[in-house]
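K.L.:
How does the following fold in three dimensions:
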Amino acid sequence: VEMYAVQPPNTGIQHRENTCKANVNNTDFGQGTLFIAESELIWIGSSNQGFRLQYTDIAIHAISTDVQSFPEECLYVMYNKGLFTSSQSENESDSDGEKDTTVSEIRFIPTDKNNLKRMFDALSDCQCLHPDEEDSDFFHEGEVNESPVQTFDGGAAGEGFFTGDAAIDHMTPQGLATMQRLEAMLAQQGSPSTDTGIETDMNGVHITEQQNGTTEDGQFDDA
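P.N.:
Okay, here's the model as predicted:
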């Protein structure tokens, strides 16, 4: 298995592990440097030979402490593509019209095992920057939202709020009846009342009266 020349990232490096071994599909590639950058994950060994991983193709990543399955604690990565595959095999897979189902198992083994948590957190943060478009809940181009938010006069967004003379034309029968009941109640507010702080129920509409039982001029102009 041969690697290829890789350049380290220039920006967006979230974590750098200088002494980190790489094991790909149970093949040890020796000591190298792991770069967990915002754009991609890069491991570089001797003579600038290494590999790079795209976050959208990382299926699983976890900290492995089971030394029975693997002799060292490591950062385990399951990759949805086969590493170091020839271009010929990739073309044959594409010509058959089938998606490549090859999966690679990659283990990054730092010299300082205390850095495993930092490596895991950095990888998690960077992967969040590259969501899988196939699993996205956002609308794609050409799709229509069947429940759009309506915008009314003055730019106010909401449902059932209208302004201007055409408001009554948009009201439902229930809304119109409610408005008529409110108008009747407001007309009664003009007479003084000896009750204070009384909550009344009129046709299912609750109104808490003011303590002085009087109505100020212009109080209900907006209503």
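
K.L.:
Please count neighbours and contacts with C-alpha atoms only from this point.
P.N.:
Fine.

K.L.:
Mind jotting down where the strands sit in the chain?
P.N.:
4-5, 13-24, 27-37, 41-44, 49-53, 58-64, 74-79, 104-110, 199-202, 205-208 (DSSP state E).

K.L.:
can you list contacts of the shortest one?
P.N.:
Counting contacts by CA atoms under 8 Å, 6 or more residues apart in numbering, the residues outside strand 4-5 that touch it are 47, 48, 49, 50, 51.

K.L.:
Tell me, how many residues neighbour the first one?
P.N.:
Burial measure for residue 47: 10 neighbouring residues, criterion other CA atoms under 10 Å.

K.L.:
just to revisit the earlier point, so which of the contacts of strand 4-5 is surrounded by the most neighbours?
P.N.:
residue 50 leads the contacts of strand 4-5 on contacts (other CA under 10 Å) with 22 neighbours.

K.L.:
hang on, it packs against residue 43?
P.N.:
Yes. Counting by CA atoms under 8 Å, residue 50 sits close enough to residue 43 to count as a contact (5.5 Å).

K.L.:
want to throw the strands of the chain into CSV with distance to residue 183?
P.N.:
Converted to CSV, the strands of the chain look like this (distance: least, CA to CA, whole Å):
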stretch, distance to residue 183
strand 4-5, 81
strand 13-24, 64
strand 27-37, 65
strand 41-44, 68
strand 49-53, 69
strand 58-64, 63
strand 74-79, 68
strand 104-110, 73
strand 199-202, 12
strand 205-208, 12
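
K.L.:
and residue 127, which of these is closest to it?
P.N.:
For the strands of the chain, proximity to residue 127 was assessed by CA to CA; strand 58-64 is nearest, at 8.3 Å.

K.L.:
what angle do that closest one and strand 74-79 make?
P.N.:
Interaxial angle of strand 58-64 relative to strand 74-79 (axes from the mean of the first three to the mean of the last three CA atoms, to 10 degrees): 170 degrees.

K.L.:
how about this one, so we can line them up?
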Amino acid sequence: MALNFLSTFPPPAEGVRQQQLDTEAVIDGQVLGNGTLYIAESRLSWLDGSGMGFSLEYPSIGLHAVSRDVSVYPREHLYVMVNAKLGEKAQESNMMEDENGGGDYDDDDDDEPITEIRFVPSDRSALEAMFSAMCECQALHPDPDDEDSDDDFEGDEYDVEAHDGMEVDVAPAVAGQFDDADVDH
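P.N.:
Okay, the predicted model is just below:
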């Protein structure tokens, strides 16, 4: 995985709802190391000790959850799914699509690339506060394509058991988001 999207920037100074020191970032299975996670009203940011890191806008975050199932990942963590592929290869791929007749691009949700990020705090008791801060901040950035998202769920937390056995506390889903999902009963 190309991690050329990492850059240096100052930590957020305004609207920080949660600052979690000593938090490991893992992107698509690749450990970036320990740093500080900033859950701010405007963005979600992570910076290591040298000031290198990444920052995400909330509309790009499709899902966030607290994962406690150590059979899926060895430590409890805040799971974040980004509706894009982070890194240089994804950016190059998008540029090629535009150059090669972007008009034929099919905007099918099934083909949308994703990136999985796990934020593993050294203090696992902080997970609930991290999740709550994420819910609050994400609610400040409703999906403009969903007319119902302003009124749905009011930041409540839900315990769900996914079909693969992973138990998570999930952020409110967007109405209709999982209409085509396969569910085992």
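
K.L.:
Please report how far the residue nearest in space to the middle of structure 2 lies from residue 66 of structure 2.
P.N.:
For structure 2, the residue sitting closest to the mean C-alpha position, by CA atoms, centre = their mean, is residue 80 at 2.8 Å. According to CA to CA, to the nearest Å, residue 80 of structure 2 stands 9 Å off from residue 66 of structure 2.

K.L.:
likewise residue 19 of structure 2?
P.N.:
17 Å.

K.L.:
And these two? Which one has more around it.
P.N.:
The neighbour comparison of residue 19 of structure 2 against residue 66 (other CA under 10 Å) goes to residue 66, with 22 against 18.

K.L.:
In space, what's closest to residue 46 of structure 2 - neighbours in sequence excluded?
P.N.:
Distances taken as CA to CA, 6 or more residues apart in numbering put residue 37 closest to residue 46 of structure 2, at 4.5 Å, once the chain neighbours are dropped.

K.L.:
these two touch, right, that neighbour and residue 43?
P.N.:
No. Counting by CA under 8 Å, residue 37 of structure 2 stays clear of residue 43, with 10.7 Å between them.

K.L.:
thinking again about what came up before, the residue nearest to the centre of structure 2 matches what in structure 1?
P.N.:
The alignment partner of residue 80 of structure 2 in structure 1, by TM-score structural alignment, is residue 77.

K.L.:
Residue 118 of structure 2 now?
P.N.:
Match for residue 118 of structure 2 (TM-score structural alignment): residue 107.

K.L.:
show me what contacts that match?
P.N.:
Residue 107 of structure 1 neighbours (CA under 8 Å, 6+ apart): 22, 23, 24, 74, 75, 76, 77.

K.L.:
longest helix of structure 1?
P.N.:
Ranked by residue count and defined by DSSP state H, the top helix of structure 1 is helix 173-188.

K.L.:
In structure 2, what stretch matches it?
P.N.:
The alignment of helix 173-188 of structure 1 onto structure 2 (TM-score structural alignment) covers no residues at all.

K.L.:
and if you look at stretch 15-35 of structure 1?
P.N.:
Using TM-score structural alignment, stretch 15-35 of structure 1 pairs with 18-38 in structure 2.

K.L.:
how about that stretch: buried residues?
P.N.:
Buried residues in stretch 18-38 of structure 2, counted by 16 or more other CA atoms under 10 Å: 18-27, 34-38.

K.L.:
Stretch 42-50 of structure 2 now?
P.N.:
Neighbour count says stretch 42-50 of structure 2 has 42, 43, 44, 45, 46, 47, 48 buried, by 16+ other CA under 10 Å.

K.L.:
contacting residues for the third one?
P.N.:
This means residue 44 of structure 2. By CA under 8 Å, 6+ apart, the neighbours of residue 44 of structure 2 are 37, 38, 55, 56, 57, 58.

K.L.:
likewise the fifth one?
P.N.:
By CA under 8 Å, 6+ apart, the residues touching residue 46 of structure 2 are 25, 35, 36, 37, 38, 53, 54, 55.

K.L.:
Just give me the closest of the buried residues of stretch 18-38 of structure 2 to residue 97 of structure 2.
P.N.:
residue 27 (24.4 Å).

K.L.:
what about the helices in structure 2?
P.N.:
With DSSP H as the criterion, structure 2 has helices spanning 88-99, 127-139.

K.L.:
could you say what helices and strands the last one packs with?
P.N.:
This points to helix 127-139 of structure 2. strand 16-27, strand 30-40, strand 61-67, strand 77-82 (3 or more CA pairs under 8 Å, 6 or more residues apart in numbering; DSSP states H and E).

K.L.:
so the second one versus helix 127-139, what angle?
P.N.:
Compare the direction of strand 30-40 of structure 2 with that of helix 127-139 by the same axes, to 10 degrees and you get 70 degrees.

K.L.:
Strand 30-40 of structure 2 vs structure 1, mean deviation?
P.N.:
Following the fit onto structure 1, the mean deviation recorded for strand 30-40 of structure 2 is 0.3 Å by mean CA distance after the TM-score superposition for structure 1.
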